[in-house]
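Q: below is the structure, and that's it, no one-letter string:
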């Protein structure tokens, strides 16, 4: 009897060990989601589920996908670099000392006109020697780079083709948080990929962790490397943004992606097509966004908006009567609650555009019209300089054709090396500087570790060169 019991016990133990080993090494662990169950359920939970299910079922993404898939292209960027090998030169002679290497990058682009104009990200084509575009039907074209804007991370391409399918622009100011969107692109070289999500936030500032644009549309649609330059569209298949960046610790999508709003992208490409550069406008005010703490320190009753700390002399804002301590809350019907809202709105405008401004002064709301002016002064914090455009008279007096003037120095190290107010920056990395916007464009396009070689005219008219790392 004892022997039989022992056999049964050993059999049970063996079976338990076998089952445990299977569970541990072979069977995939089951994902368990804990829920708190109410003892008396039910109507509310059931109704909520039905409403959610119905809303998802009634949202049809197929129309938007069909409209956009053929208008989103694959962009291939090839750059060639020549590298000198001193060891090969020493052993085998001068002819063998250089080798040429090619580097390939990929991304996406959006056809926005039937005659072959394509919008993408600047970082997708930056440094390209050759640009190749592949349509959804597998046709391949050589693309010409029409222009770029590093500040907003936008580039304009052109291919020789007509009657192409294209995507129309929507008003990105009109999109709402919670609205369904599709991201269309070519992640990891997987062509014609569509992902869905919602608008998570508008006017998002990445605080220097992404491209310079500080008024992104944030979504939870999956965007991965290769999606850059692709389309963010609404359920009608209209373009509301250009997918540009992701928030990730791994380099891949983990929850949020960011797109340049279509209103900004549209204005940039129109400027590049018409003027060859981006026309930037300013309101003529300095200040910052309000929050609860700032409002308390300033003894204000309002905690949202843009607080004016000073007004630029002779600017449109000054001429329209805006004053220090005014709070801008609305521009042309667009609510202004943050600095990103203000800059995002101004990025869609040009000099001489008229803007309707709603502001609060001493607790009362007022309205005025402001004529936007050209950006003449800029503080370049990364250089520690405040710069000002030179007019024709100043250029003639200095006997130069281009340059921007140093009006203030905040970097003490520059003072140590002898840089003074009144110096003229004439070139950066061999490129002539014509305006403060040109300087800002060069600075914003600077990659990590890149050296800036800046040429300046000193007060005696002599050229001095400085290297910024």
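A: Arrived safely. Being a predicted model, the structure only gives us computed values, none of them experimental.
Q: all contacts plus neighbour counts: C-alpha atoms, from now on.
A: Will do.
Q: isn't residue 119 up against residue 229?
A: Yes - counting by C-alpha atoms under 8 Å, residue 119 does reach residue 229; the two are 7.1 Å apart.
Q: shared neighbours of the two, which are they?
A: Applying C-alpha atoms under 8 Å, 6 or more residues apart in numbering, one finds that residue 119 and residue 229 are jointly contacted by 109, 110.
Q: next one for the comparison:
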């Protein structure tokens, strides 16, 4: 997860880190006096959280995960990077020592978790257990129970464990609540194992919902200012009713400690994953078979999308996917899926993934300004993770001519041009040979070697087609033109360029 620093799991000799590069280091604040206006209301928290903490603490556990790796051979002396003697030293030690066994290397991590079923079902973060081959669950009273992995999911960073409780000492479980009911400003408490200290309680509020920290395809985090540190990962975030509404997963911090910005996987995301892991030992997510991109205001105008920027723009359709069979096309905008509004492209993967495999749902799309309902029966994502968008099948271009439009020099796809830009045989369209650095096209990162496949959702095969289509769009009173642009390998994206 490159986006944020995890709150793991203290590791030996080092712990995993996740950061938000654009934001890390920016959170240096000065404490200043704040004037309080006469009569201003001052928010007051609950008088005490002790009763709530006492109610749920027994269900919160510490997780100790150990990984033992067999190693062979001798450790080479530390040499400067890139030294020319590195191969010489390696050859010398290998010949002299042979492939001698060495003591196994062992690494440990400490994290948190919580019991959701008194039969022994424990939830934590996937990154807390990693590839551990020895996992222990440490209860609040100090008991240690050996755990087995029921299932884990790296995409949502969730793992489900099972322990066998003592018959005469039953386990305490906590319920999952509805994270969708939480609002910014609602009080929460976090309980976990920060820095290996054991059960610690911290309190705060929900700072925000729906945070995308670019850690995975289903980011939808709850942000909280309750203190979360390394070792809190996998621990619960409770509402005031003692229900788990989030799984503490990551922190944003330039120092490695809590600065009041922590992130928890909401139960709305976690609950179906937990249920699938318990039932199948793996996830079974719905799969539509499209590649999508976001819709900005310029793109919305070019598409004639009423209501402004919204939905997920289809930039590729898998030939073997459900969307292809249902009649979806590149350029369609998905605005509603199974009765749920798709506000942005980041919404669609979460909604589709949460839909049962094999279910037929109604999907509302916008094509050339007109809404259409397309029923589609979902496939299974995990079977198709590496599926590629369909190869484009366009007519051959006209003879090579060169024209200029929208700050672009354009050329037909001759054999010479194809060799010059190393363009794959299956890619068809009009080649960009030069980009005016002061143009909107340059701002949108169009570059020489890109291929314009469509203009205004109509195929183009020559520079003449491009200029003719742009003139038509201008006559229609449109202020922007939507281009389908491919790279040399055939991967396409939509780019909206202003005509003003």
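A: Received, thanks. No experiment lies behind these values; they were computed from the predicted model shown.
Q: in this structure residue 225 of structure 1 contacts residue 187, no?
A: Yes - using C-alpha under 8 Å, residue 225 of structure 1 and residue 187 qualify as a contacting pair, with a distance of 5.4 Å.
Q: who has more neighbours, these two?
A: Higher neighbour count among residue 225 of structure 1 and residue 187: residue 187, with 22 against 19, using other C-alpha atoms under 10 Å.
Q: could you find the closest non-adjacent residue to the more buried one?
A: If the residues on either side of it in the chain are set aside, residue 187 of structure 1 comes closest to residue 226, at 4.0 Å by C-alpha to C-alpha, 6 or more residues apart in numbering.
Q: check residue 355 of structure 2 too.
A: Using C-alpha to C-alpha, 6+ apart, the nearest residue to residue 355 of structure 2 is residue 286, at 5.4 Å.
Q: if I line the two up, what does that neighbour land on in structure 1?
A: Following TM-score structural alignment, the counterpart assigned to residue 286 of structure 2 within structure 1 is residue 281.
Q: re the thing from before, common neighbours of residue 225 and residue 187 of structure 1, please.
A: With contacts defined as C-alpha under 8 Å, 6+ apart, the residues shared by residue 225 of structure 1 and residue 187 are residue 107.
Q: help me confirm that residue 91 of structure 2 is found in a helix?
A: Yes - counting by DSSP: H, G, I helix; E, B strand; the rest coil, one finds residue 91 of structure 2 located in a helix.
Q: gap between the residue nearest to residue 187 of structure 1 and residue 145 of structure 1?
A: Counting by C-alpha to C-alpha, to the nearest Å, the separation of residue 226 of structure 1 from residue 145 of structure 1 is 19 Å.
Q: and residue 131 of structure 1, by the same measure?
A: As for residue 131 of structure 1, its distance to residue 145 of structure 1 is 8 Å (criterion: C-alpha to C-alpha).
Q: out of the two, which sits in the busier spot?
A: Set residue 131 of structure 1 next to residue 145 and count neighbours by other C-alpha under 10 Å: residue 131 wins out with 21 against 15.
Q: residues in contact with that one?
A: Contacts of residue 131 of structure 1 were listed using C-alpha under 8 Å, 6+ apart, and they are 75, 76, 77, 78, 125, 142, 143, 144, 145.
Q: on the three-state scheme, it is what?
A: Following three-state DSSP, residue 131 of structure 1 is assigned to strand.
Q: for residue 161 of structure 1, which three-state class applies?
A: Reducing the assignment at residue 161 of structure 1 to three states with three-state DSSP gives coil.
Q: okay, strands next: where are they in the stretch 51-200 of structure 2?
A: Per DSSP state E, counting those that start in this stretch, the stretch 51-200 of structure 2 has strands spanning 60-72, 101-117, 121-124, 134-138, 144-153, 158-163, 187-192, 200-211. These are given in chain order.
Q: er, the stretch 201-350 of structure 1 I mean
A: Per DSSP E, counting those that start in this stretch, the stretch 201-350 of structure 1 carries strands over the ranges 216-219, 231-233, 239-247, 256-261, 281-282, 285-289, 306-311, 327-331, 334-335.
Q: tell me which of the ones you listed sits most buried.
A: Across the strands of the stretch 201-350 of structure 1, averaging neighbours per residue (mean count of other C-alpha atoms under 10 Å) puts strand 231-233 on top, at a mean of 31.
Q: so where is that strand in structure 2?
A: Residue correspondence for strand 231-233 of structure 1 in structure 2, counting by TM-score structural alignment: residues 236-238.
Q: how about residues contacting that stretch?
A: Stretch 236-238 of structure 2 is contacted by residues 60, 113-114, 188-192, 244-248, 264 when judged by C-alpha under 8 Å, 6+ apart.
Q: so which of the strands of the stretch 51-200 of structure 2 is nearest residue 310 of structure 2?
A: Nearest to residue 310 of structure 2 among the strands of the stretch 51-200 of structure 2 is strand 200-211 (16.3 Å), distances taken as C-alpha to C-alpha.
Q: average offset between that closest one and structure 1?
A: Once superposed with structure 1, the aligned residues differ from strand 200-211 of structure 2 by a mean of 2.5 Å; criterion: mean C-alpha distance after the TM-score superposition for structure 1.
Q: just the buried residues of that strand, please?
A: If you call a residue buried by 16 or more other C-alpha atoms under 10 Å, then strand 200-211 of structure 2 has these buried ones: 200, 201, 202, 203, 204, 205, 206, 207, 208, 209.
Q: save those as a markdown table, and put in distance to residue 316 of structure 2 too.
A: Rendered in a markdown table, the data for the buried residues of strand 200-211 of structure 2 read as follows (distance: C-alpha to C-alpha, whole Å):
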| residue | distance to residue 316 of structure 2 |
| --- | --- |
| 200 | 48 |
| 201 | 47 |
| 202 | 46 |
| 203 | 45 |
| 204 | 43 |
| 205 | 41 |
| 206 | 37 |
| 207 | 36 |
| 208 | 33 |
| 209 | 30 |
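Q: tell me the one of those nearest residue 312 of structure 2?
A: Once C-alpha to C-alpha is applied, the member of the buried residues of strand 200-211 of structure 2 that ends up nearest residue 312 of structure 2 is residue 209, at 20.5 Å.
Q: ok, the residue mapped onto the closest one from structure 1 - contacts?
A: Residue 209 of structure 2 is assigned residue 202 in structure 1 as its aligned equivalent, the criterion being TM-score structural alignment. Residues counted as contacts of residue 202 of structure 1 (C-alpha under 8 Å, 6+ apart) are 177, 215, 216, 217, 218.
Q: over to residue 182 of structure 2?
A: For residue 182 of structure 2, the contacting residues are residue 206, by C-alpha under 8 Å, 6+ apart.
Q: now do the same for it: its match in structure 1.
A: With TM-score structural alignment defining the correspondence, residue 182 of structure 2 maps onto residue 175 in structure 1.
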